[in-house]
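Chemist: Could you look at this predicted model? Sequence included:
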Amino acid sequence: MGDLRSSCEHLYSRLNNLQGELEFMKNKGQILSTESLDQYQTVVVKFLHFLERNGGRNLVYHVAKYTAVAGELKALHEDVSELFFDLLDVTAVDQWGEDCRVLETVLASAISDNSVALRDLQNPRAQLEAILTLKFELEKQHERHNQADMARMRSLMETIKTASRVSVEQLPAWFLPDYEVEFESQPFAKGSCGSVHRGVWSSDTPVVVKCFAVDDMRIDNRTARQLEKELDRLSRWITQILSTYLVLLMSTRHLF
């Protein structure tokens, strides 16, 4: 999460300074309202959740999720500024504009550097998944990106393609980036080849996630190819079922 380090360090410093001021006020005998302390705790928890979600992610993730991640960081900075004003009657200096410029500069530099762009993509499968992820965002989620986002994603995709010689003709209908689904670490069922977990897709749709246990890379590649075939078959089957359902639904409505 090196590209976010500067902004996160500023945010941490501001929260730390605020905590110091609150402790100073408490030691002087000033009474702090429960509501004020709850507000501070809420912002700290939100920041910790942000770090948990975005820490340890690769460059592809940060480029694909730039607008969403930057939006969260900006909101956190605004929350902290509001706390400074409400608790200390201090108008905080806006640091976000500079943080945003630094973040964009770091991303642009990383995208154009093959060694950085491929640092976390050391095998063909990782490179292929990176390209699929970028294609997914460009083709299926383009409405949530601005022109600068899309330019960064296209540039990174070309960097990966050129350096790795991996190419993708078409985005598979079944492909979904891993960050689109969150699931519980504790499975509710297990089998000989994997486990089944409860999860959430796109923040609000309950789903069931099957995780396959694979130890050997040769088996992994063979299993992956088989899974791709099965997923393609499943995707066609679901499309057929949905089409039939819609026709039946429309026919039923006509009966009324």
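Modeler: Thanks, I have it.
Chemist: For the rest of this, base every contact and every neighbour count on C-alpha atoms.
Modeler: Will do.
Chemist: Break down the protein into its strands, ranges please.
Modeler: Taking DSSP state E as the test, the strands found in the chain are 181-183, 189-190, 194-201, 205-212.
Chemist: Need the single longest helix in the protein, by residues.
Modeler: Looking across the chain with DSSP state H, the single longest helix is helix 217-255.
Chemist: quick check: angle from that helix to strand 205-212?
Modeler: 150 degrees (axes from the mean of the first three to the mean of the last three C-alpha atoms, to 10 degrees).
Chemist: rewinding a little: need the strands of the chain in JSON lines with distance to Ser7 and mean neighbour count, can you?
Modeler: Listed next are those as JSON lines, based on distance: least, C-alpha to C-alpha, whole Å; neighbours: other C-alpha atoms under 10 Å:
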{"stretch": "strand 181-183", "distance to Ser7": "25", "mean neighbour count": "18"}
{"stretch": "strand 189-190", "distance to Ser7": "41", "mean neighbour count": "12"}
{"stretch": "strand 194-201", "distance to Ser7": "28", "mean neighbour count": "17"}
{"stretch": "strand 205-212", "distance to Ser7": "31", "mean neighbour count": "14"}
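Chemist: Compile those strands into a markdown table and extend it with columns for distance to Glu158.
Modeler: Shown next, in a markdown table, are the strands of the chain (distance: least, C-alpha to C-alpha, whole Å):
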| stretch | distance to Glu158 |
| --- | --- |
| strand 181-183 | 26 |
| strand 189-190 | 40 |
| strand 194-201 | 29 |
| strand 205-212 | 31 |
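Chemist: Alongside the first one, take a look at this:
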Amino acid sequence: MSFSLDPAAAERWLRRFHTTPRGPSARLVCLPHAGGSAGFFFPFSQALAGDLDVLAVQYPGRLERHHEEPLTDIGRLADHVVAALTSPAFGTDGLPLVLFGHSLGALVAYEAASALQERGTPVRALFVSGRRAPSCPDDVKPLHALDDAAVVAELRDMDGTEDELLSDPEVLRLILPAVRADYRAVETYRHRTRPRLTSPVVTLTGDNDPRVRLDQAAAWADHTTGPHELRVFPGGHFYLSSPPQRSAVVALLRDRLVTGRADAVSP
């Protein structure tokens, strides 16, 4: 589906935490995980804003968008991201686009990259983190229809949300609808056959991620005709929340995007 967003609507979808004092080499668009918000990528923006125009996606149904109904379909999320990125607010300066998605965000980024390629504007590179390839069946138990206690237990197991937040009934009342909607989007996603991407794809994963086996991460290579690189980091599903691993990911992004090595990924 193709549609447009006016600048005000586009700015609800995309957050810019820092400005770039000199001409950026690319626009890095970061897409968060299920239940996540744009602020998850604030440290990435802080570290990279001197060289890249860093944007973070804010899905509806959370924080200042809490009054909006969350979307429950990966394709619809991707359509809105593409519309925001190609709106007059963000899509008129010709900066090359790079997408970085973690977990649910990796699927949204992949679908958005595919849609942009179909429009004749392929992304410069796609970074996918903490997610099996789209062609790999999701063999984890469905969570979006379970009760709140089961959803909270899953959030604790994934270690991506502060425990004190998960113990606060008022916070849970605010965040659980968006979390449940995101889980539904992931768990009902079905990959459809389409032309492979032509852009380089870099896959990042934790070596102890209970959701992603290494062969499932490596299978992202089947979704591009360009170079593919698999990078494995110490840690679980939220390996990139650890300051040392976050620094390593930032260094990788800077190496690929600032020094012009987006095409120089290992086979």
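Modeler: Received, thanks. These numbers were taken from a predicted model, which means no experiment stands behind them.
Chemist: What's the TM-score once they're superposed?
Modeler: The TM-score (TM-score structural alignment, normalised by the length of structure 1) is 0.28; 119 aligned residues with a C-alpha RMSD of 5.9 Å.
Chemist: related to what we said a few turns ago, run the chain-centre distance for the longest helix of structure 1.
Modeler: 26 Å (C-alpha atoms, centre = their mean, to the nearest Å).
Chemist: for stretch 198-212 of structure 1, same thing?
Modeler: Per C-alpha atoms, centre = their mean, the centroid offset for stretch 198-212 of structure 1 relative to its chain is 15 Å.
Chemist: Can you tell me the element Arg231 of structure 2 falls in?
Modeler: Using DSSP states H and E, Arg231 of structure 2 sits within strand 228-233.
Chemist: packing partners for the helix or strand just after that strand?
Modeler: As assigned by DSSP H and E, the chain's next helix or strand after strand 228-233 of structure 2 is helix 243-257. Contacts defined by 3 or more C-alpha pairs under 8 Å, 6 or more residues apart in numbering; DSSP states H and E place helix 243-257 of structure 2 against helix 42-48.
Chemist: Please repeat the previous calculation with a cut-off of 10 Å.
Modeler: With contacts taken as 3 or more C-alpha pairs under 10 Å, 6 or more residues apart in numbering; DSSP states H and E, helix 243-257 of structure 2 sits against strand 27-31, helix 42-48, strand 97-102, strand 125-129, strand 201-206, strand 228-233.
Chemist: Can you list the helices and strands that the fourth one packs against?
Modeler: Using 3+ C-alpha pairs under 10 Å, 6+ apart as the contact criterion, the secondary-structure elements in contact with strand 125-129 of structure 2 are strand 27-31, strand 97-102, helix 104-118, strand 201-206, strand 228-233, helix 243-257.
Chemist: returning to what we had before: Serialize the helices and strands packed on helix 243-257 of structure 2 to TSV and add fields for distance to Leu14 of structure 2.
Modeler: Below are those laid out as TSV (distance: least, C-alpha to C-alpha, whole Å):
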stretch	distance to Leu14 of structure 2
strand 27-31	8
helix 42-48	12
strand 97-102	13
strand 125-129	18
strand 201-206	22
strand 228-233	27
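Chemist: I'd like those written out as CSV, with distance to Ala109 of structure 2 and mean neighbour count added.
Modeler: Formatted as CSV, these follow (distance: least, C-alpha to C-alpha, whole Å; neighbours: other C-alpha under 10 Å):
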stretch, distance to Ala109 of structure 2, mean neighbour count
strand 27-31, 7, 27
helix 42-48, 17, 19
strand 97-102, 6, 24
strand 125-129, 8, 27
strand 201-206, 11, 26
strand 228-233, 16, 19
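Chemist: Asp255 of structure 2 is nearest to which of those?
Modeler: Closest approach to Asp255 of structure 2 among these is made by helix 42-48 (11.0 Å; C-alpha to C-alpha).
Chemist: Check which element follows that closest one along the chain.
Modeler: strand 53-57.
Chemist: That next one: which residues count as buried?
Modeler: Under the neighbour-count criterion of 16 or more other C-alpha atoms under 10 Å, strand 53-57 of structure 2 has Asp53, Val54, Leu55, Ala56, Val57 buried.
Chemist: cool, stretch 226-246 of structure 1 as well?
Modeler: For stretch 226-246 of structure 1, burial by neighbour count (16+ other C-alpha under 10 Å) applies to Leu231, Asp232, Ser235.
Chemist: Which one of these is nearest to Thr205 of structure 1?
Modeler: Looking across the buried residues of stretch 226-246 of structure 1 and measuring by C-alpha to C-alpha, the closest to Thr205 of structure 1 is Ser235, at 18.4 Å.
Chemist: What distance do you get for the closest one to Leu242 of structure 1?
Modeler: 11 Å (C-alpha to C-alpha, to the nearest Å).
Chemist: next one: Ile111 of structure 1
Modeler: Ile111 of structure 1 is 40 Å from Leu242 of structure 1, where distance means C-alpha to C-alpha.
Chemist: Check Lys26 of structure 1 too.
Modeler: Taken as C-alpha to C-alpha, the span from Lys26 of structure 1 to Leu242 of structure 1 is 62 Å.
Chemist: and what of Leu73 of structure 1?
Modeler: Distance from Leu73 of structure 1 to Leu242 of structure 1, by C-alpha to C-alpha: 39 Å.
Chemist: And for Val43 of structure 1?
Modeler: 43 Å.
Chemist: Please go through structure 2 and pick out the longest helix.
Modeler: helix 169-187.
Chemist: That one to helix 104-118, inter-axis angle?
Modeler: Taking the same axes, to 10 degrees, one finds helix 169-187 of structure 2 and helix 104-118 inclined to each other by 50 degrees.
Chemist: Could I get the buried residue list for helix 169-187 of structure 2?
Modeler: 175-187.
Chemist: now those residues as a markdown table including distance to Val82 of structure 2?
Modeler: As requested, the buried residues of helix 169-187 of structure 2 are exported to a markdown table (distance: C-alpha to C-alpha, whole Å):
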| residue | distance to Val82 of structure 2 |
| --- | --- |
| Ile175 | 25 |
| Leu176 | 26 |
| Pro177 | 24 |
| Ala178 | 21 |
| Val179 | 22 |
| Arg180 | 23 |
| Ala181 | 20 |
| Asp182 | 18 |
| Tyr183 | 21 |
| Arg184 | 21 |
| Ala185 | 17 |
| Val186 | 19 |
| Glu187 | 22 |
